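1. Next come a sequence and a model predicted from it.
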Amino acid sequence: MNNKTLVGSTIGTTLDRFINKKQSEFPFATGELSQLLRDIALAGKIINVEINKSGLLDIAGAYGTTNVQGEEQQKLDVIANIRFIRALKNGGQVCAIVSEEDDEIVEINQDSNYVVAMDPLDGSSNIDVNVSIGTIFSIYRRVSPNGSPVSREDVLQKGQKQVAAGYILYGSSTMMVYTTGHGVNGFTYEQSLGEFVLSHPDITCPNDGSIYSVNEGSYFSFEKGVQQYIEYCKEQRYSARYIGSLVSDFHRNMFKGGIYIYPRTDKALNGKLRLVYECNALAFIAEQAGGVATDGEQRIMDLDPLELHQRTQLFIGSKKMVEKAESFL
């Protein structure tokens, strides 16, 4: 490529233009889902700014309260939750939100058609040490009549009912990765333009890999089958990679080929990760990229959610690696 070509080269397709182009994939859509994705992207931009300021302002560290799971809330957990709820409320496309940071359903607008389930800031305790963190979201169409009060059936749908899901990764660069059931695409935030730009089209997860991600500090509280699979990984000379930030670990393995495991333990008999707003979203993305997500026995997106903050085991990543792990269980 000569210098003149370089000077005139395009930076790429913006998220807004990409969404408009893909809107025809939804025969029932009237632009509402497209606007909702834009609202989520806008909130992600705002949180990106907050995170980048966290070392300069007093917005890192613990907030002093716990959420419904009994976990200590970080200041940025609270800030991110407020920013997302405000953006979705102002956008007008959402009837209800399920958030990790709220005990109950957050009702927004009875006349809207979509439900958003989200973890506003996963891995936020890593902010103090400048480790990558992320936002996870999934989108459903409500099942109750438009204009009626939001029901639990609207927010407790199986993962297979998702119309879109994604995550925003705040790392060395900020990326938004999402699917609407037609493949997975990644967009990198270009700060000088203030736009997400298509940087990773048609993302595919390798069918096999050599990375395993699990908190081995809890090894002796894992079930025997999980312990045996970890020993198998070591025998195969696989690389152990564990950041402790779900979005970051999943993102790496989806690109490089690997498996992420968060099994049940003596202290968390049902597992620790949340089905409705963490596992379902990542399972949808994994499957659309060619990967697999299970609870060790059953496909994640086939599980029946019975509670807003229901927990589950998670085995997710490259197809062959997940299948091999299941064979030990």
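-> It's in. Numbers count the residues shown, from 1 in each chain.
2. Could you use CA atoms for every contact and neighbour count after this?
-> Noted.
3. Please name the nearest non-neighbouring residue to Tyr61.
-> Quick fix: residue 61 reads Gly, not Tyr. Gln74 (5.6 Å; Cα to Cα, 6 or more residues apart in numbering).
4. Was I right to think the one you found contacts Gly123?
-> No: if you go by Cα atoms under 8 Å, Gln74 and Gly123 don't touch, sitting 9.8 Å apart.
5. what ranges do the helices span in the stretch 201-329 of the chain?
-> Under the criterion DSSP state H, counting those that start in this stretch, the stretch 201-329 of the chain contains helices at 224-235, 246-256, 280-288, 319-328.
6. same check, this time on the stretch 51-200 of the chain
-> 75-91, 152-155.
7. Of all residues in the chain, which one is nearest the centre?
-> The centroid of the chain falls nearest to Ile136 when counting by Cα atoms, centre = their mean (2.9 Å).
8. dropping in the other structure now:
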Amino acid sequence: MSEQVTLTQFIIEQQRGLPDASGTFTLLLNNLVTACKQISHRVNRGALIGVLGSAETENVQGEVQKKLDIITHEIMVKALDWSGHVGGMASEEIDDPIQIPKQYPKGKYLVLFDPLDGSSNIDINLTVGTIFSILRGREGVAPETEDFLRKGNEQVCAGFVLYGPSTMLVLTTGNGVNGFTLDQDIGEFILTHCNMKIPEDNTEFAINMSNQRFWEAPVKQYIDECVAGEDGPRGKNFNMRWVASLVADVYRILNRGGVFLYPYDLRDPSRPGKLRLMYEANPMAFIIEQAGGVCTTGRESILDIKPKNIHQRVPFIFGSKNEVERVISYHRQHDSAGN
């Protein structure tokens, strides 16, 4: 690019159009980005600095933690708690919301994050990332859990950072989606993907086929039609893609289109989904819909769900508009038939 635009410049120029903008939000994003640069450095160095492998502990979800799960959580907290821009935080790795230490002022934003999404892939050098969601809170007030339990359509910002062949930040503040690539030479994120849009049609799907026996009939119908290819009712061939890293699958769909399904399954009625609503599904849904895609549980828009708890799980289906709407229609037909 002949004239490079840094992330800071991009955000400041956007805020100039808002008469009541104070610059606080820009400073908050800068702190988040600094944390992600630190995480990128540790992920890239991996075994060289001894941060790979299991920590031999479990998080609140009962998942075995990697060393980097703990390290990245601490990096995010330390980057934000002192700043005066944040009133409280919530993390995948901690049961309850994180309070700001008494010696620091409490800001007007609440930040929720998954510090290292896809961490099960880290030891085999596959793509991982950081996901974050920002809500507006009550300035100067220590938040209660209820302050975090807001619908996804109340987010003021959502983003994720992808630690792959290059480190990339994908961001929305409710005015489209833009992608920034970290220039390691100067330590700045540079705008490289302007106004990202998801194609309305595509012939790729992403799903964990090993769970097929637990799916509901609407999902089985959709996947069976895709697998049948040009000999089936769709009359065209589909390709399957599955990285088992949400950030990687979302980024692929942002660039190429397609549909991702981690649907409700029947094995455990008390666990209606795999992915967490507050710091995985909500921020990704905000990004996907700002890029022209659709996000649903199959029966309800992700962004319309009123959360019940910080670590609530939901089915998550998203991607190209026409494909996701087809999946929704299959759920509707199934339910109206009384199945």
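-> Arrived safely, thanks for sending. The model shown is predicted, which means the values in this text are computed figures rather than measured ones.
9. picking that back up, show me what the residue nearest to Gly61 of the first structure lines up with in the second structure.
-> The equivalent of Gln74 of the first structure in the second structure is Lys66 (alignment by TM-score structural alignment).
10. how close does its match get to Val247 of the second structure?
-> 17 Å (Cα to Cα, to the nearest Å).
11. now Gly23 of the second structure
-> Note on Gly23 of the second structure: its distance to Val247 of the second structure, by Cα to Cα, is 28 Å.
12. now Arg313 of the second structure
-> Arg313 of the second structure sits at a distance of 17 Å from Val247 of the second structure (criterion: Cα to Cα).
13. Show me what Glu146 of the second structure aligns to in the first structure.
-> Superposed on the first structure with TM-score structural alignment, Glu146 of the second structure falls opposite Glu153.
14. Number of residues surrounding that match?
-> 13 (other Cα atoms under 10 Å).
15. Then Gly166 of the first structure?
-> Neighbours around Gly166 of the first structure, by other Cα under 10 Å: 27.
16. How about the one 4 residues further on?
-> Other residues within reach of Tyr170 of the first structure, judged by other Cα under 10 Å, total 24.
17. Need the counterpart of it in the second structure.
-> Per TM-score structural alignment, Tyr170 of the first structure is aligned with Tyr163.
18. Quick one: residues contacting that match.
-> Going by Cα atoms under 8 Å, 6 or more residues apart in numbering, Tyr163 of the second structure touches Ser40, Val43, Asn44, Thr127, Val128, Gly129.
19. mind running it again at 10 Å?
-> By Cα atoms under 10 Å, 6 or more residues apart in numbering, the contact list for Tyr163 of the second structure reads 36-37, 39-41, 43-44, 116, 126-130, 169, 247-248.
20. In strands, which of the residues you listed fall?
-> Among the contacts of Tyr163 of the second structure, the ones falling in strands (DSSP state E) are Leu116, Val128, Gly129, Thr130, Leu169.
21. quick check, nearest of those to Thr72 of the second structure?
-> Of all those, Thr72 of the second structure sits closest to Leu116, with 6.6 Å by Cα to Cα.
22. In this structure that closest one contacts Arg42, no?
-> No: using Cα atoms under 10 Å, Leu116 of the second structure makes no contact with Arg42, being 11.5 Å away.
23. follow-up on the earlier one: can you count the residues close to the residue nearest to Gly61 of the first structure?
-> A count of neighbours around Gln74 of the first structure, defined by other Cα under 10 Å, yields 23.
24. Contact partners for it?
-> By Cα under 10 Å, 6+ apart, Gln74 of the first structure lies in contact with 59-67, 121, 123-127.
25. Next, count neighbours for Trp215 of the second structure.
-> Neighbour number of Trp215 of the second structure under other Cα under 10 Å is 17.
26. dump the residue contacts of it.
-> Contact partners of Trp215 of the second structure, counting by Cα under 10 Å, 6+ apart, are Met209, Gln221, Tyr262, Pro263, Tyr264, Asp265, Leu266, Arg267.
27. what do you get if the cut-off is 7 Å, keeping everything else the same?
-> Taking Cα atoms under 7 Å, 6 or more residues apart in numbering as the contact definition, Trp215 of the second structure lies against Tyr264, Asp265, Leu266.
28. and the first one, how many neighbours?
-> Translated: Tyr264 of the second structure. When neighbours are defined as other Cα under 10 Å, Tyr264 of the second structure has 23 of them.
29. Quick one: map Ala90 of the second structure onto the first structure.
-> When the first structure is aligned by TM-score structural alignment, the residue opposite Ala90 of the second structure is Val98.
30. Is Ile11 of the second structure in a helix, a strand, or coil?
-> Of the three states, Ile11 of the second structure takes helix according to DSSP: H, G, I helix; E, B strand; the rest coil.
31. okay, now it: neighbour count?
-> Neighbour tally, Ile11 of the second structure, other Cα under 10 Å: 17.
32. The first structure: which residue goes with that one?
-> Per TM-score structural alignment, the equivalent position to Ile11 of the second structure in the first structure is Ile19.
33. Equivalent analysis for Gln312 of the second structure, please.
-> In the first structure, Gln312 of the second structure lines up with Gln310, judged by TM-score structural alignment.
34. Could you report the distance from its match to Leu15 of the first structure?
-> Distance from Gln310 of the first structure to Leu15 of the first structure, by Cα to Cα: 32 Å.
35. higher neighbour count, these two?
-> Neighbour tally, Gln310 of the first structure and Leu15, criterion other Cα under 10 Å: the higher count belongs to Leu15, 22 against 17.
36. residues near Val49 of the first structure, how many?
-> Using other Cα under 10 Å, Val49 of the first structure has 11 other residues around it.
37. oh, I was asking about His311 of the second structure
-> Look at His311 of the second structure: counted by other Cα under 10 Å, it has 22 neighbours.
38. Double-check it against Leu275; I have them as touching.
-> No: look at His311 of the second structure against Leu275 with Cα atoms under 7 Å: they stay out of range, at 9.2 Å.
39. What ranges does the stretch 51-200 of the first structure have for its strands?
-> 62-66, 72-74, 94-99, 106-107, 114-122, 133-141, 164-170, 174-179, 184-190, 195-200 (DSSP state E, counting those that start in this stretch).
40. Ok, which of those strands comes nearest Lys319 of the first structure?
-> strand 184-190 (16.3 Å).
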